[in-house]
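Undergrad: structural data only, the sequence is not supplied:
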């Protein structure tokens, strides 16, 4: 599933071709949404916003399209009239005179009056967005100390969108590695220093991933590996997807486990259990 940085980058691409442009044609694949075609056709897009892994396309008539990529959804941008070659099912299309923003394979799409978005079941319960410019590390530290979250394992907490919106499998593993914390540890058992470091890494890693199109490694290490390692997926992360390989910091072998049916990776030396 795409995580916060990937959804934000998709929103940037969509905004580049849609914002301030009149939407000449709207296509919904789902019959229950087709009644909104005349409502949105001819309107201008004001903003393309992300809230965690959800994407909101805001129109100047005070409506918004909510979409969530879930596991398989993907946005594609194309020149108007030149549809991408794909076997995926088209679920939503927004056409301007020059471009098309196309959502494939997603099933979680709805249309809302903008002033009612707070009533959306998913949006109403989201925690702060990891990539929000207003979110400070002190805010994350406070949430870690909240009775609602402090007694849970970090592995569970960093997948919970009520805690922080936009985190997912790879960010969870990478954040905990960079903070030097074992996935089974709990916020209430952390020292003040550990909690502060975790809060800072919680904001730093998603921002780096957004800026680098999915790389969580620091620039110097990423540049070095690019010369030595073939394949983008093999040189993106500290630990995620690297089970059995040497840790870049200590040389120990990265381990993989399954917690709550989701895979997680860590270094037993850099992230001791206690």
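TA: Received the coordinates, thanks. Please read these numbers as outputs of a predicted model, since none were measured by experiment.
Undergrad: CA only for contacts and neighbour counts going forward, please
TA: Fine.
Undergrad: end to end on stretch 128-142, go ahead and measure it.
TA: 12 Å (Cα to Cα, to the nearest Å).
Undergrad: quick one: contacts of that stretch?
TA: Residues from elsewhere that reach stretch 128-142, judged by Cα atoms under 8 Å, 6 or more residues apart in numbering: 4-5, 51-52, 163-167, 195-196, 198-200, 202-203, 206-207.
Undergrad: hmm, try it at 7 Å
TA: Applying Cα atoms under 7 Å, 6 or more residues apart in numbering, the contact partners of stretch 128-142 are 51-52, 164-166, 195-196, 199-200, 203, 206-207.
Undergrad: buried sites along that stretch?
TA: For stretch 128-142, burial by neighbour count (16 or more other Cα atoms under 10 Å) applies to 128-131, 137, 140-141.
Undergrad: try this one next to it:
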């Protein structure tokens, strides 16, 4: 499942490529035909991400809500104009930099994805993007337009030069403004949305009154928005926090540290498109991590391997129907 950084990156690409333009909407699969007919011909006015959900506003008080869930993905084609605040097509980082160095050339990971140019959608096979900073004639590039329909496309949104195909979402619905507000009100704070001070206080208040294990609270989207399995495991390790500790037993300063770490990690994720959770890496170490997804994290996906800090075997268990990775020594 894509985590919060991916959805924010996708929303930013919609802002760059669709907002202010007339939408051409269709449902090749047929399951969203009525909704597509409502969207078709309307101007896209705004877009925002909150946690793992994206909300696209069209004229006439119509909102499209999309939750990708476990299997959903957006496939972009045509001219894709990059948000200047995130990694650009040549792989250069943006204004903030976790690793403290710049690399201009692409770095391909073991799945064949250019790690520094990814827009952060969940699967490489469904992200076919030609990124460019200036519009070029599609006919001159020899591209087929409109792009052919591949697979079960729930919704296709198009402008004159850009297409976005949605497959396999958990939710793809139209909402009124009031329904959007009600949906967002049920979500926990997102570091990239709203007042940063109130977001932190809200997170601390909720966690500190819950008997629920902190590992479950971090995955509860009504407690905090955007955290998934990878960030959950990594954040708990980075605070050396036992995942089974009830929320109300986690010291307040540690709860605040968890929130501030999430603020930092999602910013890095939005910029790079990758869930890089290891710090203080040299340029060579960072390049190696970018080339191998399993080398970007402290504990995630490392069951049975030695802890990078203490050497203890990383444990794997199921909690809340999801896999949890943690170090029984460092997080005792």
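TA: Perfect, I can see it now. All figures in this text were calculated on a predicted structure; none of them were measured in a lab.
Undergrad: what value does the TM-score take for this pair?
TA: For this chain pair, the superposition-based TM-score is 0.86 by TM-score structural alignment, normalised by the length of structure 1; 265 aligned residues with a Cα RMSD of 2.5 Å.
Undergrad: for the residue sitting furthest away from the middle of structure 1, give me its contacts.
TA: What lies farthest from the middle of structure 1 is residue 38; by Cα atoms, centre = their mean that is 31.2 Å. Applying Cα under 7 Å, 6+ apart to residue 38 of structure 1 gives no contacts.
Undergrad: SS state for it?
TA: Counting by DSSP: H, G, I helix; E, B strand; the rest coil, the backbone at residue 38 of structure 1 sits in helix.
Undergrad: likewise residue 204 of structure 2?
TA: Under three-state DSSP, residue 204 of structure 2 falls in the helix class.
Undergrad: repeat that for the one 3 residues further on.
TA: For residue 207 of structure 2, the secondary-structure state derived from three-state DSSP is helix.
Undergrad: which position in structure 1 pairs with it?
TA: In structure 1, the residue paired with residue 207 of structure 2 is residue 144, using TM-score structural alignment.
Undergrad: try residue 296 of structure 2
TA: By TM-score structural alignment, residue 296 of structure 2 lines up with residue 236.
Undergrad: got it, and residue 265 of structure 2?
TA: In structure 1, residue 265 of structure 2 lines up with residue 205, judged by TM-score structural alignment.
Undergrad: close enough to count as contact, its match and residue 176?
TA: No. Using Cα atoms under 7 Å as the test, residue 205 of structure 1 is too far from residue 176 to be in contact (10.1 Å).
Undergrad: residues touching residue 266 of structure 1, list them.
TA: So residue 266 of structure 1 contacts 173, 177, 239, 254-256 (Cα under 7 Å, 6+ apart).
Undergrad: what ranges do the helices span in structure 1?
TA: Assigned helices in structure 1, in chain order: 4-18, 37-40, 121-124, 137-145, 154-157, 169-179, 192-212, 219-228 (criterion: DSSP state H).
Undergrad: and the gap between the closest residue to residue 111 of structure 1 other than its chain neighbours and residue 91 of structure 1?
TA: Of all residues not flanking residue 111 of structure 1 in the chain, residue 65 sits nearest, at 4.5 Å (Cα to Cα, 6 or more residues apart in numbering). Distance, residue 65 of structure 1 to residue 91 of structure 1, by Cα to Cα: 12 Å.
Undergrad: now residue 172 of structure 1
TA: Computed as Cα to Cα, the residue 172 of structure 1 to residue 91 of structure 1 distance reads 30 Å.
Undergrad: again with residue 220 of structure 1
TA: In terms of Cα to Cα, residue 220 of structure 1 sits 40 Å off from residue 91 of structure 1.
Undergrad: residue 228 of structure 2 and residue 217 touch, don't they?
TA: No. Contact status for residue 228 of structure 2 versus residue 217: not in contact, 10.9 Å apart, counting by Cα under 7 Å.
Undergrad: thinking again about what came up before, farthest pair in the contacts of residue 266 of structure 1?
TA: 177 and 256 (12.6 Å; Cα to Cα).
Undergrad: name all residues that make contact with residue 105 of structure 1.
TA: Counting by Cα under 7 Å, 6+ apart, residue 105 of structure 1 makes contact with 72-74, 88-91.
Undergrad: so what corresponds to residue 171 of structure 2 in structure 1?
TA: When structure 1 is aligned by TM-score structural alignment, the residue opposite residue 171 of structure 2 is residue 108.
Undergrad: can you count the residues close to residue 185 of structure 1?
TA: Residues near residue 185 of structure 1, counting by other Cα atoms under 10 Å, number 19.
Undergrad: so what's the nearest residue to it once chain neighbours are set aside up against?
TA: Nearest in space to residue 185 of structure 1, with sequence neighbours left out and distances taken as Cα to Cα, 6+ apart, is residue 153 at 5.4 Å. By Cα under 7 Å, 6+ apart, the contact list for residue 153 of structure 1 reads 183-186.
Undergrad: from residue 219 of structure 2, how far out is the counterpart of residue 261 of structure 1 in structure 2?
TA: Aligning on TM-score structural alignment places residue 261 of structure 1 opposite residue 321 in structure 2. For residue 321 of structure 2, the distance to residue 219 of structure 2 equals 11 Å [Cα to Cα].
Undergrad: higher neighbour count, these two?
TA: More crowded of residue 321 of structure 2 and residue 219, by other Cα under 10 Å: residue 219, with 19 against 7.
Undergrad: and the more buried one? What does it align with in structure 1?
TA: Residue correspondence to structure 1 (TM-score structural alignment): residue 219 of structure 2 is matched to residue 159.
Undergrad: what sits against its match?
TA: Residue 159 of structure 1 sits in contact with 167-169, 172, where contact means Cα under 7 Å, 6+ apart.
Undergrad: out of those residues, grab the one that's most surrounded.
TA: Counting neighbours by other Cα under 10 Å, the top entry in those is residue 167, with 26 neighbours.
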